[in-house]
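[1] Need coordinates for the following:
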Amino acid sequence: MGDASAAYAARAEEYTALFGSMDAVHDDDRDLVLRWAAGLTGRVVDAGCGPGHWTDFLARQGLDAEGIDLAEPFLSRARAAYPGVPFRRAALDDVGVPDGGLGGVLAWYSLIHTPPEGVDDVLAELARAVAPGGGLLLGFCRGPRVEPFDHAVATAWFWPVDALAARVERAGFDVVETAERTDPGVRPHGAISARRRAGLSA
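    Modelled structure (predicted):
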């Protein structure tokens, strides 16, 4: 993830111009995030927040939202664009909160650069951080099998929805909703909405 963060840092201005606005978000994704966020209580972290537009969106829904990222240029842009929203430097596998300290985590295309052998560790950290009943929402590049592809920034991985959902369940969440979409000119999209189970993860 360090290599990916450095690559994003180098291209933060370009990425922000292309994707760093809610105007660039598909209506279905906006609706899914709204459904997921409804009823969440406590602090919600936008993990891998990039330019911070999703963090601000969550905050505007009345949530106690905070963005975390490893790329300082993203954090600087996010703080400038959304001065009323907190942003800090932290990693997906170390979100920097006490056990059960979060009401939810949005990880929107944040795990795509994590190699498959590292995904369980990230999900275990998110399960540790999210309180029972809290939410997790993942957005990712969907494919027929787990395999790498040449992303414009750094190597990324496709995931079948069922395969990633099984990892999410194993980490200690119950999958509530999945979504798939294929739009012209972009990679197939997948999303998984889940809630943290009580007790230890399996």
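[2] From now on I want contacts and neighbour counts done on CA atoms only, so please keep to that.
    Noted.
[3] how much space between Gly185 and Leu126?
    Gly185 sits 32 Å away from Leu126, going by CA to CA, to the nearest Å.
[4] more crowded one of those two?
    Neighbour totals were compared for Gly185 and Leu126, and Leu126 leads with 31 against 6 (other CA atoms under 10 Å).
[5] tally of neighbours for Pro144?
    Using other CA under 10 Å as the criterion, the residues surrounding Pro144 number 12.
[6] Could you check which helix or strand contains it?
    Following DSSP states H and E, there is no helix or strand that holds Pro144.
[7] which SSE is the closest residue to Gly52 other than its chain neighbours in?
    The shortest distance from Gly52 to any non-neighbouring residue, by CA to CA, 6 or more residues apart in numbering, is to Ala78 (4.9 Å). Taking DSSP H and E as the definition, one finds Ala78 inside helix 72-81.
[8] what's the helix or strand just after that helix packed up against?
    Remark: after helix 72-81, the chain's next helix or strand is strand 87-89, criterion DSSP H and E. Contacts defined by 3 or more CA pairs under 8 Å, 6 or more residues apart in numbering; DSSP states H and E place strand 87-89 against strand 64-69, helix 72-81.
[9] before we move on, what SS does the residue nearest to the spatial centre of the chain have?
    Taking CA atoms, centre = their mean, the centroid of the chain lies closest to Ala107, which sits 0.9 Å from it. Three-state call for Ala107 (DSSP: H, G, I helix; E, B strand; the rest coil): strand.
[10] how about it, what does it touch?
    If you count contacts by CA atoms under 8 Å, 6 or more residues apart in numbering, Ala107 has them with 46-49, 136-139.
[11] what's the answer for Arg11, then?
    Val153.
[12] contact partners of the longest strand along the chain?
    Across the chain, the longest stretch assigned as strand under DSSP state E is strand 130-141. Residues from elsewhere that reach strand 130-141 (CA under 8 Å, 6+ apart): 33, 36-37, 40-41, 99-112, 157-159, 187-199.
[13] Following up with a second sequence; could you model it the same way so I can compare the two?
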Amino acid sequence: MSDELVCHAYRARAAEYTNLLGSIEDMHEMDRQRIAQWAASVPGAVLDAGCGPGHWTHFLHQQGIDVSGIDLIPEFINTARSRFPEVPFWVGSLRSLDIAHGSLGGVLAWYSLIHLDPAELPEVMAELHRVLAPGGHLLIGFFEGESGLPFDHAVIRAYFWSIEQVSQLLQDAGFAVLEVETRHDPPNRPHAAIVAIAGTR
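    Predicted coordinates for the structure are as follows:
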């Protein structure tokens, strides 16, 4: 799905989204534990890729992590800058990051790839690999299910992905999968997270 379509949909509902899901207290306790544990092992600066209104970025900053956030939606970035002025945020696309090759120790992509069409995932995963130093860590969160199956997300169409498919795409992009986590707690959609490490180029 094009950045323009996703941006248009989220801009129309940015304030609503922030009110409902823009606080770390609104996040699942197990997600907070997972992300904090992951961040503690990251060897360098971290990018919160698709940071939304900045709550996870600020959470990482509070853990003492050198972190910045990027998002496609200007309203999210304006809100994040206002709420967390001590953290750097900027508007940009995950398809083409204005970040030097191999300059990051970690990338958090927490539910920020869910609107990508199946054919678009390899391009974005390759870009995330490009900005990570060898040995850098990636943490992805997504909806687990039949790979590439679309569903009506509250904002705009999103996709389920299987552990097997995401793991293969990560390997194809130069990552090695380290950890896999799943959680099924109805009525929420099934959750999955994968930790991967960037290989040498």
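[14] Got a TM-score for the two of them?
    Scored against TM-score structural alignment, normalised by the length of the second structure, the superposed chains reach a TM-score of 0.96; 199 aligned residues with a CA RMSD of 1.0 Å.
[15] re the thing from before, greatest separation within the contacts of Ala107 of the first structure: which pair is it?
    Within these, Cys49 and Leu136 form the most distant pair, 14.4 Å apart (CA to CA).
[16] Okay, and which of the contacts of strand 130-141 of the first structure map to strands?
    102-108, 157-158, 189-196.
[17] Now the buried members of those.
    Burial by neighbour count, 16 or more other CA atoms under 10 Å: within those this picks out 102-108, 157-158, 189-196.
[18] and Trp54 of the first structure, that one's in a helix?
    Yes. With three-state DSSP as the criterion, Trp54 of the first structure is part of a helix.
[19] Check the gap between the counterpart of Pro85 of the second structure in the first structure and Leu92 of the first structure for me.
    Matched by TM-score structural alignment, Pro85 of the second structure corresponds to Pro83 in the first structure. Distance, Pro83 of the first structure to Leu92 of the first structure, by CA to CA: 23 Å.
[20] What lines up with Asp31 of the second structure in the first structure?
    Under the alignment (TM-score structural alignment), Asp31 of the second structure pairs with Asp29 of the first structure.
[21] Name the helix or strand for that match, please.
    helix 27-37.
[22] with the second structure superposed, average distance for that helix?
    Superposing on the second structure and averaging over aligned pairs (mean CA distance after the TM-score superposition for the first structure), helix 27-37 of the first structure comes out at 1.2 Å.
[23] Give the buried residues for that helix.
    29, 32-33, 36-37.
[24] Could you measure from the counterpart of the residue nearest to the centre of the first structure in the second structure over to Ser82 of the second structure?
    Alignment note: Ala107 of the first structure maps to Ala109 in the second structure; criterion TM-score structural alignment. Ala109 of the second structure sits 22 Å away from Ser82 of the second structure, going by CA to CA.
[25] Please apply the same query to Leu113 of the second structure.
    From Leu113 of the second structure to Ser82 of the second structure the distance is 25 Å (CA to CA).
[26] more neighbours, those two?
    Leu113 (21 against 13).
[27] Any idea how far stretch 31-40 of the first structure is from the middle of the chain?
    Distance of stretch 31-40 of the first structure from the chain centroid (CA atoms, centre = their mean, to the nearest Å) equals 14 Å.
[28] contact partners of that stretch?
    When contacts are defined by CA under 8 Å, 6+ apart, stretch 31-40 of the first structure is touched by residues 58, 63, 103-104, 134-135, 137, 193.
[29] Kindly report the same for stretch 69-81 of the first structure.
    The contact list for stretch 69-81 of the first structure, computed with CA under 8 Å, 6+ apart, reads 2, 5-6, 8-9, 12, 47-53, 68, 85-91.
[30] filter the residues you listed to the buried ones?
    By 16+ other CA under 10 Å, the contacts of stretch 69-81 of the first structure give 5-6, 8-9, 12, 47-53, 68, 85-88, 90-91 as buried.
[31] follow-up on the earlier one: who has more neighbours, Pro83 and Leu92 of the first structure?
    Leu92 (22 against 11).
[32] And the more buried one? What does it align with in the second structure?
    Residue pairing (TM-score structural alignment): Leu92 of the first structure is matched to Leu94 of the second structure.
[33] From Leu169 of the second structure, how far out is the closest residue to its match other than its chain neighbours?
    Spatial nearest neighbour of Leu94 of the second structure, excluding adjacent residues (CA to CA, 6+ apart): Val124 at 6.3 Å. Distance of Val124 of the second structure to Leu169 of the second structure, given as CA to CA: 10 Å.
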